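Q: no sequence on this one, just coordinates:
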């Protein structure tokens, strides 16, 4: 479980509801099922219209990445690549064929197999970078889904507010219904803003951050494997790869 995400959600909702309590507002006033139905249904309904079902299912699955993100370890990637480099330097590139069978990461496994097959370094780079590009384009669709939902939510909240006011205006003669209508009107706006700024937009940002970390590792693997193929010194390869930890993937990609 990602502690930062849990703390953020607790702080976000806690600040809103805690602030309401400090203002003397009863929390029951903020619990409006009608407003929740309008905002959540309208927001995700609009998001469903905007994206294909495949992306929607992927976004739902990626909620797990927000709550329990993958633990990318660039230091371990460097250590593994240096190990491959040392072995290739001692016994030749063909000795990495056995290593490919034991590697769990599909991207690394594919790269080592291409190196063993003797593919041209430029072709190796092109092949792996195409896969990285495809991964990035596919992975960021979930982030785009949540960002789109975050954009719709405040507007849907306003729609809920307008509906609440319509209800109020239609019952001006019945004072007993005025309070409920006005409550729905204002609470719907709050729900829209909270859905956007505490859930959807932060979820999208978290997913994109995970993608960036994964891209760092993938680009490190590309540079490392090409260096191994070129027979570079393992110590030099290590220094080259450590630059990724200082500058990130963006400086190396392409």
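A: Perfect, thanks for sending it. Bear in mind that the values here come from a model prediction, so they are computed numbers and not experimental data.
Q: C-alpha only now, for contacts and for neighbours.
A: Fine.
Q: Spatially, what comes nearest to residue 210 if we skip its sequence neighbours?
A: Closest residue in space to residue 210, ignoring its immediate chain neighbours: residue 69 at 7.2 Å, by Cα to Cα, 6 or more residues apart in numbering.
Q: surely the one you found meets residue 208?
A: No: applying Cα atoms under 8 Å, one finds residue 69 not in contact with residue 208, separated by 11.3 Å.
Q: What's the local residue count around the residue nearest to residue 210?
A: Neighbour count for residue 69, taken as other Cα atoms under 10 Å: 16.
Q: In three-state terms, label it for me.
A: Recorded secondary structure, residue 69: coil (DSSP: H, G, I helix; E, B strand; the rest coil).
Q: how close does the residue lying farthest from the centre of the chain sit to residue 85?
A: Residue distances from the centre of the chain (Cα atoms, centre = their mean) peak at residue 173, which lies 50.2 Å from the mean C-alpha position. Distance of residue 173 to residue 85, computed by Cα to Cα, to the nearest Å: 83 Å.
Q: Residue 140 too?
A: 32 Å.
Q: So for these two, which sits in the more crowded spot?
A: Just comparing residue 140 and residue 85: by other Cα under 10 Å the higher neighbour count belongs to residue 85, 26 against 19.
Q: Mind telling me what element that one is part of?
A: Assigned by DSSP states H and E, residue 85 belongs to helix 74-91.
Q: Other residues contacting that helix?
A: Helix 74-91 is contacted by residues 94-96, 99, 216-217, 220-221, 224-225, 228, 231-235, 237-238, 241-242, 245 when judged by Cα atoms under 8 Å, 6 or more residues apart in numbering.
Q: alright, now check it against this:
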């Protein structure tokens, strides 16, 4: 929703200021400039990115408009799930987790926490790293290193769409200049035409530069930044899970393990200790 609001504000401010300054909107309608800049940017993107990355970027585009920020409720549900799993392991041994982590879709525990279960990245991270605990003793620093490697690999993958979109944004002003130069070439070819004809050609050329800069700083660049924020949010979720698992692995009581994880939650959505205790009561 924020992206849609931002686009409306950018367009309203730029076009509104132009019209209020007695500019003619029809002059800005230059479809061939759009074709030159947009087509060249799209082609350059496919040159610079392997097909897997290109497909991943296209999959992320809808998230710019539909993705929601993590809420306090999500993190409360995540911590409550971790607490219940730790409690189960404490009562019946780590082996009792085997059926749950191997078939989370059939687990009554995971079913109670729908928001977490729907997030496949978080769900897989929890299950994969609990399987290591079930498999046998592992030194804490090795366990932490395994999770760090997992998070680092996912971070690299999650950041690729944002980096690709940012590179597209960086190319747009230059492509706008290309469109403008082509417009000047056309103008020079009609140098014997009357001033009103030359004026239209020059205006069209300048619109190319305008579009390149506007698309870069008003739309595509901010979209790349938004994808970066979304990638950082994914990493934050995994770091919270990692903190809980590390607390459990060093022998902390379940309540202390999830409290350890609570401290890793971003401050704007971090629940209080009282909210966490209430959430665990509801979850259990």
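A: Arrived safely, thanks for sending. These figures come from a predicted structure and were not determined experimentally.
Q: how about the residue nearest to residue 210 of structure 1, what's its match in structure 2?
A: With the correspondence set by TM-score structural alignment, residue 69 of structure 1 lines up against residue 67 in structure 2.
Q: ok, now residue 160 of structure 1?
A: So residue 160 of structure 1 corresponds to residue 179, using TM-score structural alignment.
Q: Regarding the spatially most central residue of structure 1, what is its secondary structure?
A: By Cα atoms, centre = their mean, structure 1 has its centre lying nearest to residue 207, at 0.6 Å. With three-state DSSP as the basis, residue 207 of structure 1 sits in helix.
Q: can you tell me which residues contact it?
A: Counted by Cα under 8 Å, 6+ apart, residue 207 of structure 1 has contacts 62, 65-66, 140, 142-143.
Q: ok, now residue 66 of structure 2?
A: Contacts of residue 66 of structure 2 (Cα under 8 Å, 6+ apart): residue 1.
Q: What separation do you get for it and residue 163 of structure 2?
A: For residue 66 of structure 2, the distance to residue 163 of structure 2 - Cα to Cα - is 20 Å.
Q: what about the counterpart of residue 13 of structure 2 in structure 1, helix or strand, and which?
A: Taking TM-score structural alignment, the alignment pairs residue 13 of structure 2 with residue 15 from structure 1. Residue 15 of structure 1 is located in helix 3-22, with elements delineated by DSSP H and E.
Q: circling back: residue contacts, the match of residue 160 of structure 1?
A: Residue 179 of structure 2 neighbours (Cα under 8 Å, 6+ apart): 33, 36-37, 205, 208-209.
Q: nearest to residue 140 of structure 2, of the residues you listed?
A: Residue 140 of structure 2 lies nearest to residue 37 out of those, by Cα to Cα, at 53.2 Å.
Q: How many neighbouring residues does the closest one have?
A: Residue 37 of structure 2, neighbours per other Cα under 10 Å, totals 26.
Q: which stretches of structure 1 form helices?
A: 3-22, 33-50, 53-67, 74-91, 97-102, 106-116, 121-169, 178-194, 201-229, 234-247 (DSSP state H).
Q: Once aligned, what mean separation remains between the fourth one and structure 2?
A: Once superposed with structure 2, the aligned residues differ from helix 74-91 of structure 1 by a mean of 2.0 Å; criterion: mean Cα distance after the TM-score superposition for structure 1.
Q: buried stuff in that helix?
A: 74, 77-78, 81-82, 84-89 (16 or more other Cα atoms under 10 Å).
Q: What is the distance between that helix and the centre of its chain?
A: 29 Å (Cα atoms, centre = their mean, to the nearest Å).
Q: between that helix and helix 106-116, how big is the angle?
A: Angle between the axes of helix 74-91 of structure 1 and helix 106-116 is 20 degrees (criterion: axes from the mean of the first three to the mean of the last three Cα atoms, to 10 degrees).
Q: what's the answer for the last one, then?
A: Angle between the axes of helix 234-247 of structure 1 and helix 106-116 is 150 degrees (criterion: the same axes, to 10 degrees).
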